[in-house]
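A.B. asks: Below is the sequence, then the predicted model.
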Amino acid sequence: MDNDMLKDLWLIGIGTGSLGHLTAEGAQALKDAAIILVPQKGDGKTDLAEIRHRIIAASDTTAKVIGFEYPVRDLEQPYLDGVDAWHDDIARRWQAALASTQVSGPVAMLVWGDPALYDSTIRIAARLAPQPSVRVVPGISAIQALTAAHTLPLNTINGVVAITTGRRLRNAGWPEGAETVVVMLDGECSFTRLPPEGLMIWWGAFLGMEEQILDHGLVQDVADRIISTRQLARNEHGWIMDIYILRRDYVQNAA
């Protein structure tokens, strides 16, 4: 890629599937962009690209839209090594997608949720050489969408909130000192690894979309239902994005 091609990279948070999740700032950024890169993930995940294209169409932008094939992480490698190589590959594919076109202004990417919260797009952008000027336009996060859908305040009064992943929850257990735990990126329903007594869960999938699914209750009562619902939805759509909040000693604290 020519060194002068990519000077400005805009990472625009688009929320979790609803056209209404794009902020006014995000909509203006799309209108002002010269090029928009859209990942094509394959494997039954065409919905994700289609949602991005609907958002682009609704924004009334004149930007050139360029697709690129999104790589799959090598699950045979150790986790951190695999993620590192995966991110390198993604950055190369951004550059390859832009190599055949003239870049005459900002290049935008539509990032699911919020680019600064449990997303690696900013870290991937740091791998580009030469380094472009990066602008982040915040979006509605999955956490915001989940708490709004359940009409749930994220924290208890003066309570500590921890945000973690299913992998961390399985390997390290309940985060020390936390009253409320937000779990993201969990394909294994890791809440089933915790003692269920007094443990409340608020779960959601496809947040903001027409396909949105919600459930909540004591883990001991709803775990099997959530696992079954999740699997059925994944089979139907070919993919699923879900998130949940856990709060321990809920029954005692609510008394």
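C.D. replies: Received it, and whenever you're ready, just let me know what you need.

A.B. asks: CA atoms for contacts and neighbours, from now on please.
C.D. replies: Fine.

A.B. asks: Strands of the stretch 151-255 of the chain, start to end?
C.D. replies: 161-165, 180-184, 200-205, 213-218, 242-247 (DSSP state E, counting those that start in this stretch).

A.B. asks: So which elements touch the last one?
C.D. replies: The criterion is 3 or more CA pairs under 8 Å, 6 or more residues apart in numbering; DSSP states H and E, and the helices and strands that strand 242-247 contacts are helix 142-149, strand 180-184, strand 200-205.

A.B. asks: A further structure is provided below for comparison with the first:
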Amino acid sequence: MRTIHVIGIGAGDPDQLTFQAVKAMRSTDVFFILDKGEAKADLTGLRRDMLDTHLADRAYRVVEARDPERDRSAGGAAYSPAVGDWRSARADIYERLIADELGEDETGAFLVWGDPALYDSTLAVLEEVRERSTVAFDHDVVPGISSVSTLVARHRTGLNRVGRPVQITTGRRLAEEGLPDGVDDVVVMLDAHQRFRAFAGQDVDIYWGAYIGTPDEILVSGPLAEAAPRIERLREQARERKGWIMDTYLLRRSPGER
């Protein structure tokens, strides 16, 4: 039976690899890496650096495939179908990689940024492949240190306050729903449009980070009204310099603003 490890590798810092992750990597014969194009080549480079560091004494193979493009213009009711189409296109690639590149008694692995259970499609895509019943495999999941955990650690703050809930959402949902009632600490991921700007007139602090856990890491914190212009400027400069950006932030509302 083919085996697949889905390995969380942290937010980018090689030191965030857990012993469990390294152990799973060292039991892997084939690593599957989806290439996201020249602009994000350094993401592939970081994965290869981790392999070079921890598997220097053993043989393994790396198989790369081009990640399918997603329709990022789709919004509203079209958003979920567009994501579904993109995941199915990924499933086609995963299915081919597992069937053609992995022997029946071998172990393959996908190295997933952060934690595979938090806003990542790998588990859902593998489940779609399993449901097709064209190639048999077993799989397990190694949790990783998420960008959320790394963000609050870098800012030396907690994720929530005493006895209070915390919500993790996306930029799109934040724009549609605003800050939720009864929740004063909101983590926002996948925000390409800086939706935090809508709350600059409220008593809200922001803890923001881009390229968290990598040498390019950028951190900003403070009252949102003061920090927002600086974040926008740094974000634009970083995107122009690198061609892409991944950022996460925590919005912390004063209880009196509810």
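C.D. replies: Done, it's in. Small disclaimer: the values here were computed from a predicted structure and weren't measured.

A.B. asks: circling back: buried deepest among the helices and strands packed on strand 242-247 of structure 1, which one?
C.D. replies: Mean neighbours per residue, mean count of other CA atoms under 10 Å, is largest over those for strand 200-205, with a mean of 24.

A.B. asks: Could you tell me where it falls in structure 2?
C.D. replies: Taking TM-score structural alignment as the measure, structure 2 aligns residues 205-210 with strand 200-205 of structure 1.

A.B. asks: So what touches the matching stretch?
C.D. replies: By CA atoms under 8 Å, 6 or more residues apart in numbering, the surrounding residues in contact with stretch 205-210 of structure 2 are 151-152, 155, 216-224, 227, 231, 235, 245-253.

A.B. asks: Pull out the buried members of these.
C.D. replies: 151-152, 218-221, 223-224, 227, 231, 235, 247-253 (16 or more other CA atoms under 10 Å).

A.B. asks: Give the equivalent position in structure 2 for residue 141 of structure 1.
C.D. replies: So, by TM-score structural alignment, residue 141 of structure 1 is matched to residue 146.

A.B. asks: Tell me how many other residues surround its match.
C.D. replies: 23 (other CA atoms under 10 Å).

A.B. asks: How about residue 254 of structure 1?
C.D. replies: 6.

A.B. asks: one step back: how near is the closest residue to the match of residue 141 of structure 1 other than its chain neighbours to residue 38 of structure 2?
C.D. replies: Nearest non-adjacent residue to residue 146 of structure 2, counting by CA to CA, 6 or more residues apart in numbering: residue 114, 3.9 Å away. Distance, residue 114 of structure 2 to residue 38 of structure 2, by CA to CA, to the nearest Å: 21 Å.

A.B. asks: quick one: which of the two has more around it?
C.D. replies: Neighbour totals were compared for residue 114 of structure 2 and residue 38, and residue 114 leads with 26 against 10 (other CA under 10 Å).

A.B. asks: Run a quick check on that one versus residue 142, I expect a contact.
C.D. replies: No - applying CA atoms under 8 Å as the test, residue 114 of structure 2 and residue 142 come out as separate, 10.7 Å apart.

A.B. asks: Give me the common contacts of those two.
C.D. replies: By CA under 8 Å, 6+ apart, the residues touching both residue 114 of structure 2 and residue 142 are residue 8.

A.B. asks: Could you check how far the match of residue 141 of structure 1 is from residue 219 of structure 2?
C.D. replies: 16 Å.
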